[in-house]
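In: Just to be clear, the model below is a prediction. Sequence and coordinates:
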Amino acid sequence: MYRPRARTSPKAHQTKARTSTPKKEVPTVSAPETQTIEYPIRINRYLSLKNYCTRRKADVLIESGKVFINHKKATLGDKVEASDVVEVNLPRDFAPETRTYYAYNKPVGVVTNLPQAGEKSIINVTKFPKKVFPIGRLDKDSRGLIILTDDGRITDKLLNPKYVHSKEYIVRVHKTIGENFIGRMSSGITLDDGYTTKPCEVEQLDDQHFRIVLTEGKKRQIRRMCLALNYEVMDLMRVRIMNIELGKLREGQYREIKGEDLAELLKSLSMVNPTK
């Protein structure tokens, strides 16, 4: 029986938060840009992407008269152009918002979306130090890696198929893999709804196990691909999302994503580490 080899991640490290000396008239704090900004942009979203605070807290700062655009007090709904100068009058103890990211090994039987009657979600079965939510899905009958976070900004970046992010799975089917199976799976399969999957990387591991790397995420895609070739999936485990690997995490356990792993993940999403 194939047993996936545990992979280790680089050692995590943390960097100290940078601070800047506030100006006398209109104090400002230098905050990192968390993703590419498309102008014009509403001032509260601009502050959020610049990692000052959440949009809601930005609205409070604006209403309090602490936000300036080109040296004039901003109002709710104002938009910022790339050439504008934005200043924020912040308390001395202000610190940019920090976000949290977890890698979690989901057991079979646990759902990633809203649970129906009798079902249990990740949040029901595991207590996390912070309020987080899962990014994406992993069906109830599957197990393995899923990312949870309190950073809603990465959802579209991670899930939108136009960004072509890779996810790796180890799959066991109910019978011996035939000689044409790997070639047909890798070249694309027409599913029951008429959609043809994109070409992907597939490698046979033993008589009944194979590894597959997808860059798209149709509902129950791997199971439907196998079914189209008259194979039934008996076990499906996700072992990697982009550079984040399941590693030695036991089922039901989680670890915080940080240091080099987090920096690489966010860089791949065209973002920067908001904890720096």
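Out: Received, thanks. Numbers count the residues shown, from 1 in each chain.
In: Every contact and neighbour count from this point should use C-alpha atoms.
Out: OK.
In: part of a helix, is Ile170?
Out: No - applying DSSP: H, G, I helix; E, B strand; the rest coil, one finds Ile170 to be strand, outside a helix.
In: Give the closest residue to it in space, chain neighbours not counted.
Out: Arg211 (4.7 Å; CA to CA, 6 or more residues apart in numbering).
In: contacts for the strand or helix carrying that neighbour?
Out: If you go by DSSP states H and E, Arg211 is part of strand 209-214. Applying CA atoms under 8 Å, 6 or more residues apart in numbering, the external contacts of strand 209-214 come out as 2, 166-173, 177, 200-205.
In: farthest-separated two in those?
Out: Using CA to CA, the two most remote members of these are Ser166 and Ile177, lying 23.8 Å apart.
In: The residue nearest to Ile170: neighbour count?
Out: Applying other CA atoms under 10 Å, we find 21 residues neighbouring Arg211.
In: How much space separates it from Ser186?
Out: 11 Å (CA to CA, to the nearest Å).
In: Quickly list what's touching both of those two.
Out: With CA under 8 Å, 6+ apart, Arg211 and Ser186 have common neighbours Val202.
In: For the strand holding Arg211, what is the distance to the chain centroid?
Out: In this view, strand 209-214 has its centroid 21 Å away from the chain centroid, taken as CA atoms, centre = their mean, to the nearest Å.
In: Same check on stretch 132-139?
Out: 9 Å.
In: so how far does that stretch reach from one end to the other?
Out: 19 Å.
In: could you pull out the helices for the stretch 51-200 of the chain?
Out: 55-63, 122-125, 154-159, 181-187 (DSSP state H, counting those that start in this stretch).
In: Dump the ones you listed into a markdown table; add mean neighbour count and distance to Glu260 as well.
Out: Output for these, formatted as a markdown table (neighbours: other CA atoms under 10 Å; distance: least, CA to CA, whole Å):
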| stretch | mean neighbour count | distance to Glu260 |
| --- | --- | --- |
| helix 55-63 | 17 | 28 |
| helix 122-125 | 16 | 26 |
| helix 154-159 | 17 | 17 |
| helix 181-187 | 17 | 31 |
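In: Dump these to TSV, plus distance to Thr196.
Out: TSV is the format used below for the helices of the stretch 51-200 of the chain (distance: least, CA to CA, whole Å):
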stretch	distance to Thr196
helix 55-63	40
helix 122-125	31
helix 154-159	19
helix 181-187	10
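In: nearest to Asp141, of the ones you listed?
Out: helix 122-125 (13.6 Å).
In: another one to put next to it:
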Amino acid sequence: MEETVRLNKFLSEKGICSRREADRLVDEGKVMVNGVCAVMGQKVSSADEIVVDGKKVSTKQVKPVLIAVNKPAGIVCTTARFEGEKNIVDMVKYPTRIYPIGRLDKESEGLILMTNLGDLANEISKASNSHEKEYVVTVNNQVTESFLDKMRRGMHLEELNADTMPCVCTKTGNREFHIILKQGLNRQIRRMCAACGYRVETLKRIRIMNIHLGNIPQGNFRNVTDAEFDKLIKDL
């Protein structure tokens, strides 16, 4: 008998979308299993005929893909399509189906990883894994040691009812600083700055774990090297 797995895991491993996106597609009735609308939590195997958004899912082994993308501001990090929005999948135009690992809000720019490896995406995205992400931020007022100390110590964000973890903050310009986070609360840096009386003007992610943005032109991507990939896997 064919081994069965949850449908969202199956789709992520086939490079169709993330598990979260798979659940959304199932909920919207866009996934069929053997001609019948899929249900949340359903188990499937490679013997099943699975159709996502009108396209049959191949049962062939997927060639692993991991790319580093320099996302411009104005691009949304989702595989979904919304009127008036341009998503990162359409921007990259990769020849096979890939999806973003995690999010970078629409107004922000910089590094985002895209893959067809579901388990890798889940491991990098897990908040409990405390993986480092580094950002360059410019704000509307002079960066002071008092401001940096507040950011470093962590704070309570009322709107999220959550506490930020202590982090590394370094002044790099009159109105610019670098920040290294090990968590990914919704619009965390913008909310932290606002809680200190500052407004973020530009926000760019320059590193995820050992993968650096480097000199990738905005709107372009590069393949993650074998050495980078091996180090990434080792650190997960």
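Out: Thanks, I have the structure now. This is a predicted model, so every value here is computed, not measured.
In: Report all helices and strands that the longest strand belonging to the second structure contacts.
Out: Under DSSP state E, the strand in the second structure containing the largest number of residues is strand 200-208. On a contact count with 3 or more CA pairs under 8 Å, 6 or more residues apart in numbering; DSSP states H and E, strand 200-208 of the second structure meets strand 109-115, strand 133-139, helix 188-195.
In: Give me whichever of those is most buried.
Out: strand 109-115 (a mean of 25; mean count of other CA atoms under 10 Å).
In: tell me which residues in whatever helix or strand Ala263 of the first structure lives in are buried?
Out: Here Ala263 of the first structure is covered by helix 259-268, with elements defined by DSSP H and E. Residues of helix 259-268 of the first structure classed as buried: 259-266, 268 (neighbour count, 16 or more other CA atoms under 10 Å).
In: try stretch 101-116 of the first structure
Out: For stretch 101-116 of the first structure, the neighbour count (16+ other CA under 10 Å) marks 101-108, 110-113 as buried.
In: that older thread, residues in the second structure aligned with the helix holding Ala263 of the first structure?
Out: Under TM-score structural alignment, helix 259-268 of the first structure corresponds to residues 226-235 of the second structure.
In: Pull the distance from that stretch to the chain's centre.
Out: That offset, for stretch 226-235 of the second structure, works out to 18 Å (CA atoms, centre = their mean).
In: cool, and stretch 196-215 of the second structure?
Out: Using CA atoms, centre = their mean, the offset of stretch 196-215 of the second structure from its chain centre is 14 Å.
In: now that stretch: which residue numbers in the first structure?
Out: So stretch 196-215 of the second structure sits over residues 229-248 in the first structure, by TM-score structural alignment.
In: What's the end-to-end length of that stretch?
Out: Start-to-end, stretch 229-248 of the first structure (CA to CA) is 32 Å.
In: Also stretch 206-216 of the second structure?
Out: Using CA to CA, the two ends of stretch 206-216 of the second structure sit 10 Å apart.
In: so can I have JSON lines of the helices and strands packed on strand 200-208 of the second structure showing distance to Arg24 of the second structure?
Out: Below are these laid out as JSON lines (distance: least, CA to CA, whole Å):
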{"stretch": "strand 109-115", "distance to Arg24 of the second structure": "19"}
{"stretch": "strand 133-139", "distance to Arg24 of the second structure": "27"}
{"stretch": "helix 188-195", "distance to Arg24 of the second structure": "24"}
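In: closest one to Leu213 of the second structure among these?
Out: strand 109-115 (5.4 Å).
In: Distance check, Met192 of the second structure against Leu7 of the second structure.
Out: 37 Å.
In: Tell me the counterpart of Arg20 of the second structure in the first structure.
Out: So Arg20 of the second structure corresponds to nothing, using TM-score structural alignment.
In: oh sorry, the question was meant for Glu134 of the second structure
Out: With TM-score structural alignment as the criterion, Glu134 of the second structure pairs with Glu168.
In: May I ask you to confirm that that match is in contact with Ile241?
Out: Yes - using CA atoms under 8 Å, Glu168 of the first structure is in contact with Ile241, at 6.6 Å.
In: my guess is Lys171 of the second structure is in a helix, correct?
Out: No - under three-state DSSP, Lys171 of the second structure falls outside any helix and is assigned strand.
In: Which position in the first structure pairs with it?
Out: Using TM-score structural alignment, Lys171 of the second structure pairs with Gln204 in the first structure.
In: tally of neighbours for its match?
Out: 15.
In: quick one, what contacts it?
Out: 182, 210-211.
In: how much space between the residue nearest to Thr54 of the first structure when sequence neighbours are not counted and Ile154 of the first structure?
Out: Nearest non-adjacent residue to Thr54 of the first structure, counting by CA to CA, 6+ apart: Ser48, 5.1 Å away. Here Ser48 of the first structure is placed at a distance of 13 Å from Ile154 of the first structure (CA to CA).
In: Tell me the counterpart of Gly178 of the first structure in the second structure.
Out: In the second structure, Gly178 of the first structure lands on Thr144 (TM-score structural alignment).
In: go on, Ile135 of the first structure?
Out: Looks like Ile135 of the first structure aligns to Ile101 there (TM-score structural alignment).
In: so who does its match touch?
Out: Contacts of Ile101 of the second structure (CA under 8 Å, 6+ apart): 112-115, 121-122, 124-125.
In: now it: how far from Leu181 of the second structure?
Out: From Ile101 of the second structure to Leu181 of the second structure the distance is 16 Å (CA to CA).
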